[in-house]
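Peer 1: structure for this input, please:
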Amino acid sequence: MNVPVFDGHNDLLLKLWRAKPEDRDRIWLEGDGQGHLDLPRMIKGGFAGGFFAIYIPSPSDGLDHDALMDTPPYDFALPEMIGVDAAQPVAMAMAGILMRMERVAAGRFKIVRSVAEIRECMAQGVIAAIMHIEGAEAIGSDLDALYAFHAMGLRSVGPVWSRPTLFGHGVPFRYPGTPDTGDGLTETGKAFVKACNELKIMVDLSHLNEKGFDDVAAISDAPLVATHSNAHALCASTRNLTDRQLAVIRETGGMVGLNYATVFLREDGRRSEDMTWEPMLRHLDHLIEKVGEDGVGLGSDFDGAQVPAPLGDVTGLPAFQQAMAEHQYGEDLIRKLSHGNWLRVLERTWGA
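Peer 2: Take a look at the predicted model:
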């Protein structure tokens, strides 16, 4: 089975930003055998498009997070807030990388600003890219940069990654734990959500703590969306959503994108890739039960996380869909999960 996949989150821009500038086009257009995404593997795996994250990495704290996350329990202190003066040049550089990816792909990759453009790309076999910001440090308290990024193509933004911002507070990487980890949105954060609604920029709830989640729910006039989060009932990570949060998302006609990161899938919270399809399918079952068949999609976290060994990289998507079919998901449901539900919620959010 190979149904086109529209994906809720990837960190390819971070991977390319970290590469030598002279190597970026080659890594994108030809691949280097590393990570999860490049143009040839996207085409092979049926990757129709998705949200490409602009993310400002934290300075190293000297800890081997990967090793610590494979031996729960763990609890990492949140990094310090990153100021707009430090964040904005990095965000601009990543936006530029995304634009260059479009230019050098010679008609095979397009930054999209409407669902009509996504549908057109899918019909023509062109990969559709949504510019997304994960953690809005590059936007100052005056919000002026939000309008500039919107003009560049920004159509989705998360107010926080895990560290705090001017807008609110994220969840620490903690297992076991709950998303109830601190204060809600700041007054600037509430103004930020209203501005996003005005501009029809989707507000991403992944990484936001529970009080911040509730503040967005009280303020926003758009469907609530968590682009790459899983079920807390099955994996007690702070990054996963409780059944109460899932019910709130359902009430708004919103959706959740299944995160492939092993630490958010495994019941034991470990990072190990040594697992079957079963945890992914269990989370899908639970999300569908709590949010509904129209409220669940895929949000891989490719190039930003360890994924299960059977998946491997983006070329494993057809095998994942086959596992869904063997799990008794019908073709209509697989199409909804693979891309249909993303297009539905974006039409409601963007208005086109």
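Peer 1: from now on I want contacts and neighbour counts done on CA atoms only, so please keep to that.
Peer 2: OK.
Peer 1: list the contacts of the residue lying closest to Ser338 once chain neighbours are set aside.
Peer 2: Of all residues not flanking Ser338 in the chain, Val5 sits nearest, at 4.6 Å (C-alpha to C-alpha, 6 or more residues apart in numbering). Residues near Val5 by C-alpha atoms under 8 Å, 6 or more residues apart in numbering: 46-49, 298, 317, 338-339.
Peer 1: from those residues, which ones fall inside strands?
Peer 2: Within these, residues falling in strands by DSSP state E are 47-49, 298.
Peer 1: save these as TSV, and put in neighbour count too.
Peer 2: Listed next are these as TSV, based on neighbours: other C-alpha atoms under 10 Å:
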residue	neighbour count
Phe47	28
Ala48	25
Gly49	27
Leu298	27
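Peer 1: dump those to CSV, plus distance to Ala151.
Peer 2: Compiled in CSV, those are given as follows (distance: C-alpha to C-alpha, whole Å):
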residue, distance to Ala151
Phe47, 26
Ala48, 24
Gly49, 20
Leu298, 27
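Peer 1: let's see this one next to it:
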Amino acid sequence: MTLATTPPIFDGHNDLLLRLLGGAVTARGVTNGLGSGHIDLPRAQAGGFGGGFFAIFVPSPATSGDSMAAMSLPQYDLPLPEMIPQPEALDTTWRGVEAFEALAAAGAITPCTTAAEIEAALGGPKMAAVLHLEGAEAIGPDLEELHALHARGLRSLGPVWSRPTIFGNGVPFRYPATPDIGEGLTEAGKRLVRECNALKVMIDLSHLNEKGVDDVAALSDAPLVATHSNAHAVTTHARNLTDRQLAMIAESDGMVGINFATAFLRPDGRMDPSCSLDEVLRHLDHLIGKLGEDRVGFGSDFDGATVPEGITDIAGLPNLRAAMTAHGIDAPLMEKLCHGNWLRVLRKTWGA
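Peer 2: Next up, the predicted model:
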């Protein structure tokens, strides 16, 4: 396959900060290419990974190994983890902010709060990076913490991960299933949406259940965005978006970033790396068919999931570009899918 590294890929979701908080790598190690995982600066340069949304995530006490094993079965229904107490979540979140800032100090990332800053950093020596909160457990009902995090650079937020918060309910890791599970946003969740709109913080739909997505759509004045989600019509996982939801996203002029986690790509819902890049292309075709060419990008979930063996890590992104080219994706559409559509929706959301 052609080892093309252009156009640079701006990505809707990664969990590198979780690796830093877990001690699997240091900020300096990310810069110098030390340690394992999916992301570091040398591999970013080798693969044409221009950057993306860097998520702060508060893990549940249950081990991810148990979850991964369950998700290799033909059917599974993992129970929703319990709500995380706010003081615990807030401590982890501030440490995540510090880890993000340490990456900047080490020369691995260029923090960005505008689309213009992302565009300027793409293709440069560092990864363009937007600070994202995956699950709003750290924020209290008065939303004071939202303002404090915004002041430190937060520009994107998912109200929930796959567990309840005071703001709403997420979907479990369940296959086969629909996202029509439980109640939607709470009154606090509705206040959170309105305040995010006021602050120009992007709201991420990727872990919300169906009623929660409906509530955001009814309240938000911004484009509807799912940073790392796939098509339910292709893979009937609870995490994936139905055609009805895709129609709502298209109507709002939002977008979806395709998730590389194989459980959301494979038709059998298994978290198994023996997954062809053809499965990525099946979701790509469906999403373009429902959303149009201007509303689809990538949201890999690097460092947070098992990805197809044809990609492996960010150094493998040239294989994805080659597969897309062989699939008939021309140069203008390639530019849109790799980063142009993210820049478009972020300009519309952030106003800059």
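Peer 1: quick TM-score on the pair, please.
Peer 2: Once superposed, chain against chain, the TM-score is 0.97 (TM-score structural alignment, normalised by the length of structure 1); 348 aligned residues with a C-alpha RMSD of 1.3 Å.
Peer 1: from the contacts of Val5 of structure 1, which single one is nearest Ile130 of structure 1?
Peer 2: For those, the residue nearest Ile130 of structure 1 by C-alpha to C-alpha is Gly49; the value is 7.9 Å.
Peer 1: how about the closest one: what's its closest non-neighbour residue?
Peer 2: Excluding its sequence neighbours, the residue lying closest to Gly49 of structure 1 (C-alpha to C-alpha, 6+ apart) is Ala128, at 4.3 Å.
Peer 1: can you classify the one you found as helix, strand or coil?
Peer 2: Remark: Ala128 of structure 1 carries the secondary structure label strand [criterion: DSSP: H, G, I helix; E, B strand; the rest coil].
Peer 1: now it: how far from Leu68 of structure 1?
Peer 2: Distance of Ala128 of structure 1 to Leu68 of structure 1, computed by C-alpha to C-alpha, to the nearest Å: 36 Å.
Peer 1: with neighbour numbers in mind, choose between those two.
Peer 2: Ala128 (27 against 15; other C-alpha atoms under 10 Å).
Peer 1: that one touches Ala116, doesn't it?
Peer 2: No: with contacts counted by C-alpha atoms under 8 Å, Ala128 of structure 1 stays clear of Ala116, the gap being 10.9 Å.
Peer 1: list the contacts of Thr262 of structure 1.
Peer 2: 269-273, 305-308.
Peer 1: which of those has the most neighbours?
Peer 2: Within the contacts of Thr262 of structure 1, Val307 tops the neighbour count with 26 neighbours, counted by other C-alpha under 10 Å.
Peer 1: that older thread, alignment lookup: the residue nearest to Ser338 of structure 1 to structure 2.
Peer 2: Counting by TM-score structural alignment, Val5 of structure 1 lines up with Ile9 in structure 2.
Peer 1: list of residues touching the host helix or strand of Arg244 of structure 2?
Peer 2: Element membership for Arg244 of structure 2, per DSSP states H and E: helix 243-251. Helix 243-251 of structure 2 is contacted by residues 213, 217, 223-225, 231-233, 255, 287, 290-292, 295 when judged by C-alpha under 8 Å, 6+ apart.
Peer 1: run the last query once more with 6 Å
Peer 2: When contacts are defined by C-alpha atoms under 6 Å, 6 or more residues apart in numbering, helix 243-251 of structure 2 is touched by residues 224, 291.
Peer 1: in the superposed pair, what's the mean gap between the next helix or strand after that helix and structure 1?
Peer 2: Using DSSP H and E, the next helix or strand after helix 243-251 of structure 2 towards the C-terminus is strand 255-258. Once fitted to structure 1, strand 255-258 of structure 2 is off its aligned match by 0.2 Å on average (mean C-alpha distance after the TM-score superposition for structure 1).
Peer 1: and strand 255-258 of structure 2, what does it pack onto?
Peer 2: Contact partners of strand 255-258 of structure 2 among helices and strands, from 3 or more C-alpha pairs under 6 Å, 6 or more residues apart in numbering; DSSP states H and E: strand 225-226, strand 296-298.
Peer 1: at 10 Å instead, please
Peer 2: Packing partners of strand 255-258 of structure 2 (3 or more C-alpha pairs under 10 Å, 6 or more residues apart in numbering; DSSP states H and E): strand 9-14, strand 225-226, helix 243-251, helix 277-291, strand 296-298, helix 341-350.
Peer 1: what about Phe54 of structure 2, is that helix, strand or coil?
Peer 2: Here Phe54 of structure 2 is recorded as strand under three-state DSSP.
Peer 1: so what's the residue count around it?
Peer 2: For Phe54 of structure 2, using other C-alpha under 10 Å, the count is 26.
Peer 1: Gly45 of structure 1 matches what in structure 2?
Peer 2: Mapped onto structure 2 by TM-score structural alignment, Gly45 of structure 1 lines up with Gly47.
Peer 1: OK, contacts around the nearest residue to its match once chain neighbours are set aside?
Peer 2: Spatially, and ignoring its direct neighbours in sequence, Gly47 of structure 2 is nearest to Ala315 (4.0 Å; C-alpha to C-alpha, 6+ apart). Contact analysis of Ala315 of structure 2 by C-alpha atoms under 10 Å, 6 or more residues apart in numbering lists 3, 5, 38-49.
Peer 1: circling back: can you tell me how far the residue nearest to Ser338 of structure 1 is from Leu185 of structure 1?
Peer 2: Applying C-alpha to C-alpha to Val5 of structure 1 and Leu185 of structure 1 gives a distance of 33 Å.
Peer 1: give the contact list for the residue nearest the centre of structure 2.
Peer 2: Central residue of structure 2 (C-alpha atoms, centre = their mean): His13, 2.8 Å from the mean position. The contact partners of His13 of structure 2, taken as C-alpha under 10 Å, 6+ apart, are 51-55, 130, 132, 134, 226-229, 257-259, 298-304.
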